[in-house]
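Engineer: Predicted model follows, preceded by the sequence.
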Amino acid sequence: MRKQGYEGRYGKRYTERKNRRKKVRIQRITLLGTAVLTACLIAVGGTRIRAAMEERRLLEVRNESFVGAPPFDVELLDVNEYSRPGIPLEQINGIVIHYTANPGSTAQNNRDYFEGLKDSHETKVSSHFVVGIEGEIVQCIPSSEIAYASNSRNSDTLSIECCHIDETGEFTEATYTSLVRLTGWLCYRFNLTSEDVIRHYDVTGKICPKYYVDHPDAWEQFKADVGEQIKVVEQEVLAGEGE
């Protein structure tokens, strides 16, 4: 048998070392990829938590609380020029009620549409809150920042978009109940009255929210219900202070 020479042995060792180094590089790349993926998942999973903490921090700065508030999810949009410009809302003089004009959509659908505008650049629009067909509430923008919702009143109002099931724009009972509770709480929180609650129609003449433009008597009843809810919130706050 022919003995392997020096060059043959050296070549074999060189190849083995090369293969080992390649294997180590692959392992390192795999570990790095896993670490990056894990970090991304943690970041995405933590977004909602950070959003909720941000809004709660803003409340604490103002020495306010969630007493009297309906349940709502804080899912703040990323700051971007198309739906959350990050411009401070220096004063709040009113609350503007809207309807989505997109029958059957959910609160989450509309929130996600606002979020997607940072990439699509389709238009500039958003809302502080969205109330869904089943009464769910999603907050999209902190109450300390403006939303692109109410034209000339963006600078001094909060906005609430409401979902609806058909072209009439009438809200479900669950939507209506949550809207009254949310609006009443916001009025109490920012020292507003039911007369400070207006329709988008009252700002620009746009038929929004449609049902309450077509039925002004129903709008007056809504404001009366908000007025009663403000009293309810006030009593809950006072009861909490007495404990």
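Structural biologist: Nice, thanks for sending it over.
Engineer: When you work out contacts or count neighbours from here on, use the C-alpha atoms and nothing else.
Structural biologist: Noted.
Engineer: can you give me the helices in this protein?
Structural biologist: 6-61, 107-120, 173-189, 200-204, 210-214, 216-242 (DSSP state H).
Engineer: Residue 183 against residue 226, yeah?
Structural biologist: Yes. Look at residue 183 against residue 226 with C-alpha atoms under 8 Å: they come within range, at 6.6 Å.
Engineer: if you count what's nearby, which of those two comes out ahead?
Structural biologist: residue 183 (29 against 25; other C-alpha atoms under 10 Å).
Engineer: what about that one, distance to residue 202?
Structural biologist: 17 Å (C-alpha to C-alpha, to the nearest Å).
Engineer: ok, the closest residue to residue 163 other than its chain neighbours to residue 226 distance?
Structural biologist: The shortest distance from residue 163 to any non-neighbouring residue, by C-alpha to C-alpha, 6 or more residues apart in numbering, is to residue 132 (5.1 Å). According to C-alpha to C-alpha, residue 132 and residue 226 sit 18 Å apart.
Engineer: ok, and here's another one to check against it:
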Amino acid sequence: MKIIEKYLTPNEYSRPGTKLKPIKAIVLHWLASPHGTGNGVYNWFESRKDGNNGYGSAHFCVEMDGDIYQYLPQDEMAYHVGSETYTAYGLSLSSYPNNCTIGIEMSHLDWEGQMTEETWTKSVALAGALIQEYGLDVEDITTHNAVVGWKDCPRWFFNHPSELLRFKKDVKRYLMYGNIVIATGDVNVRETPGGEWMKVLREGEKTQQVGILDGWNKIKFPGTSEDEYGYVSGDYLA
């Protein structure tokens, strides 16, 4: 899974640099702007750095063509579920759920919030990789509305609850059958993201993705006595 990293400038209003507590949920959002783009979302979040447009940001955006943008490191807090009031579910996460959640913005076709197949498929894969990374369950994938109670976000899931159930079923299916990746060239496998080299994954070799951390794909491969794990750049996987 390839991630386009476009990090926001550190600032009080969209990238405060606050470290996240242990992750408890992955929160889905819509852009509330049909045909929005990853660059457009970046520009909107970045425009807040001087305090003129309030607080707001998210960790990821999945475009209509399936490209995935990342705006914050995964260990930093985003302002994506801030509210004066929270649902009982939101408060079960934290008194301030921004501090323990990852936010995914999803592009959409229209004001109903309907997504392209590419947005849906890549959002499923991203959510699946994140719950693997943090040891969560599919039921820990939630919505902005479920956390705050007063926003119809994502609108498609708000108006079509069965579609959220389908999304979660697709994540389960992805985790069972769809998270196989293929090396598009010889690629170094590292112990940690950007860390020491441990082995080479050869071109054409298949492996299983079991997580994602700041653009580095966590993979599982056969070891000498048990399965081993390492990180590779998403630029070299298909």
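Structural biologist: Structure received. Owing to the predicted nature of the structure, the values given are computational and were not obtained by experimental measurement.
Engineer: Mind telling me the TM-score for this superposition?
Structural biologist: TM-score of the superposed chains, computed with TM-score structural alignment, normalised by the length of structure 2, equals 0.69; 174 aligned residues with a C-alpha RMSD of 1.7 Å.
Engineer: Per the alignment, name the residue of structure 2 opposite the residue nearest to residue 163 of structure 1.
Structural biologist: Taking TM-score structural alignment as the criterion, the aligned counterpart of residue 132 of structure 1 in structure 2 is residue 63.
Engineer: next one: residue 146 of structure 1
Structural biologist: So residue 146 of structure 1 corresponds to residue 77, using TM-score structural alignment.
Engineer: Hmm, residue 206 of structure 1 is touching residue 200, no?
Structural biologist: Yes. Using C-alpha under 8 Å, residue 206 of structure 1 makes contact with residue 200 at a distance of 6.6 Å.
Engineer: Does residue 65 of structure 2 touch residue 121 like I think?
Structural biologist: No. At 10.1 Å, residue 65 of structure 2 and residue 121 do not qualify as touching, with contact defined as C-alpha under 8 Å.
Engineer: more crowded one of the two?
Structural biologist: It is residue 121, of residue 65 of structure 2 and residue 121, that has more neighbours when counted by other C-alpha under 10 Å, with 17 against 14.
Engineer: Would you mind measuring from the residue mapped onto that one from structure 1 to residue 193 of structure 1?
Structural biologist: Under the alignment (TM-score structural alignment), residue 121 of structure 2 pairs with residue 177 of structure 1. From residue 177 of structure 1 across to residue 193 of structure 1, the span is 18 Å (C-alpha to C-alpha).
Engineer: Then residue 216 of structure 1?
Structural biologist: 18 Å.
Engineer: Then residue 78 of structure 1?
Structural biologist: 31 Å.
Engineer: hmm, back to that, which residues touch the nearest residue to the match of residue 121 of structure 2 once chain neighbours are set aside?
Structural biologist: Closest residue to residue 177 of structure 1 apart from its sequence neighbours, by C-alpha to C-alpha, 6+ apart: residue 135 at 7.2 Å. Counting by C-alpha atoms under 8 Å, 6 or more residues apart in numbering, residue 135 of structure 1 makes contact with 174-179.
Engineer: Just the closest of those residues to residue 141 of structure 1, please.
Structural biologist: Nearest to residue 141 of structure 1 among the contacts of residue 135 of structure 1 is residue 179, at 16.8 Å by C-alpha to C-alpha.
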